[in-house]
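S.K.: sequence isn't available, so here's the structure alone:
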């Protein structure tokens, strides 16, 4: 059985692959892709896929914007935290879903359902359902992250997004910093996946390695010909916009 995983959170993809290795040891995971553009490219190549596990909101938008263009020819099990309306739409069309967070037993149930019905009446997403779901998602107001759960050696810690001054990627990993210079490991995320989950009115990616909070900016100064030096509350080192981001950043601070 060839399986494709569509998921933009590293820990969620790893969790799924780990459970699949226990439940379906002979399954072949064709790949793990995390953005709308990657989904389009993969589906366009017409791989032999037996089953897709897919999150709904991934990097670049909703996965249905890719599925409308390249409808999957195989069943999909959605791994989602979305609202009851969409879950009802899935159920009424015989499509399985896993409501996050899910465990091994719940995944096993979904796979049993897939095996039970797939050989006789394989279920795929028809064009009318794709259109309905995509329209529904476009009409909804996007909800951005308000807090993160940070894993610590002795347990978990909650971090409110409003208290984050800076997200920074360095050689040791990705970290969040608050205005007291405390730092929090964000190793389950990529900077791109974080960017998609943060309110763009408050957070801006100023270069390849840093996302800043507009409410934490204390001073902006010119730096050379086409860069800006940004000082943030509680952060001793300044940040620099990349040259190609500077014009967009100027527009952002004026419009926010």
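M.R.: Nice, I can see it. This structure is a prediction, so every number in the text was calculated from the model and none was measured. Numbering: from 1, shown residues only.
S.K.: CA atoms for contacts and neighbours, from now on please.
M.R.: OK.
S.K.: which residues of the stretch 151-256 of the chain fall in strands?
M.R.: Counting by DSSP state E, counting those that start in this stretch, one finds strands in the stretch 151-256 of the chain at the ranges 155-160, 164-170, 173-178, 183-185, 203-205, 210-213, 217-223, 227-232, 239-240.
S.K.: out of those, nearest to residue 50?
M.R.: strand 173-178 (34.9 Å; CA to CA).
S.K.: and residue 3, which of the strands of the stretch 151-256 of the chain is closest to it?
M.R.: strand 173-178 (29.3 Å).
S.K.: tell me what angle the closest one forms with strand 155-160.
M.R.: 60 degrees (axes from the mean of the first three to the mean of the last three CA atoms, to 10 degrees).
S.K.: okay, one more to line up with it:
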């Protein structure tokens, strides 16, 4: 079985590869790709794989954009950290998915389902549109639970200046305090208003209101000055710089 992994989180890609190695299936890993742009180029240059594991949120956009740029006739198993509201669209449209963090048993079940199927599942345009609408529909959220002492308190989303991940812990920073948020960066960003918050790289999300200055930085990136930066540097990744500037202009 020739497998392609499209995933922008190195840790998630490594975990998936380890789970595949532990499975009872013989496979050949063709490549690991982390952007929409590189995925499109890969499909244009290579023979179609037998199966693709595809994350939804990539470094330069939603993976669904791949299908808008090129025809992909390979069966897809999406890997996602999106909440139940979005996953419902996958169930309705019979598109396979694995919820992160992926479990060995669930992977084995998905692979068995794939090997027993005689049909090549191609994502039809109408299904793609429904999935895109579901994923992109903002899930309004006004508050968030954060750790305080031995318990939790709720703070307003509007108080957060930025969020970041460090040593597998997610932090949220306000003007006065730093909180621990009991969610992954993927889960957190997926529930935020994307007109007010931008994920500038894998480990940082910044509120538009907190950005004070934007300066050119090495390798076509930009560096941000934000309110209450503490010990953090805010560098927009190269792949996201163009989209970030467009977002700031809105």
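M.R.: Received it, and whenever you're ready, just let me know what you need. Here the structure is a predicted model, which is why all the values come from computation and not from measurement.
S.K.: hmm, back to that, how about the strands of the stretch 151-256 of the first structure in JSON lines, adding distance to residue 145 of the first structure and mean neighbour count?
M.R.: Output for these, formatted as JSON lines (distance: least, CA to CA, whole Å; neighbours: other CA atoms under 10 Å):
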{"stretch": "strand 155-160", "distance to residue 145 of the first structure": "9", "mean neighbour count": "12"}
{"stretch": "strand 164-170", "distance to residue 145 of the first structure": "12", "mean neighbour count": "21"}
{"stretch": "strand 173-178", "distance to residue 145 of the first structure": "14", "mean neighbour count": "19"}
{"stretch": "strand 183-185", "distance to residue 145 of the first structure": "16", "mean neighbour count": "18"}
{"stretch": "strand 203-205", "distance to residue 145 of the first structure": "11", "mean neighbour count": "22"}
{"stretch": "strand 210-213", "distance to residue 145 of the first structure": "14", "mean neighbour count": "23"}
{"stretch": "strand 217-223", "distance to residue 145 of the first structure": "20", "mean neighbour count": "12"}
{"stretch": "strand 227-232", "distance to residue 145 of the first structure": "21", "mean neighbour count": "19"}
{"stretch": "strand 239-240", "distance to residue 145 of the first structure": "23", "mean neighbour count": "20"}
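S.K.: can you redo those as a markdown table with distance to residue 90 of the first structure?
M.R.: Shown next, in a markdown table, are the strands of the stretch 151-256 of the first structure (distance: least, CA to CA, whole Å):
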| stretch | distance to residue 90 of the first structure |
| --- | --- |
| strand 155-160 | 32 |
| strand 164-170 | 36 |
| strand 173-178 | 35 |
| strand 183-185 | 36 |
| strand 203-205 | 34 |
| strand 210-213 | 36 |
| strand 217-223 | 44 |
| strand 227-232 | 45 |
| strand 239-240 | 45 |
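S.K.: of these, which is nearest residue 135 of the first structure?
M.R.: strand 203-205 (27.0 Å).
S.K.: compare the strands of the stretch 151-256 of the first structure and give me the one nearest residue 81 of the first structure.
M.R.: Going by CA to CA, the one of the strands of the stretch 151-256 of the first structure nearest residue 81 of the first structure is strand 155-160, 19.0 Å.
S.K.: other SSEs contacting that closest one?
M.R.: Other elements packing on strand 155-160 of the first structure under the criterion 3 or more CA pairs under 8 Å, 6 or more residues apart in numbering; DSSP states H and E are strand 147-152.
S.K.: ok, back up a step: quick one, which of the strands of the stretch 151-256 of the first structure gets closest to residue 70 of the first structure.
M.R.: Closest among these, using CA to CA: strand 203-205, at 30.7 Å.
S.K.: show me where the second structure has its helices.
M.R.: 10-22, 36-45, 65-69, 84-92, 104-116, 125-136, 185-190, 241-248 (DSSP state H).
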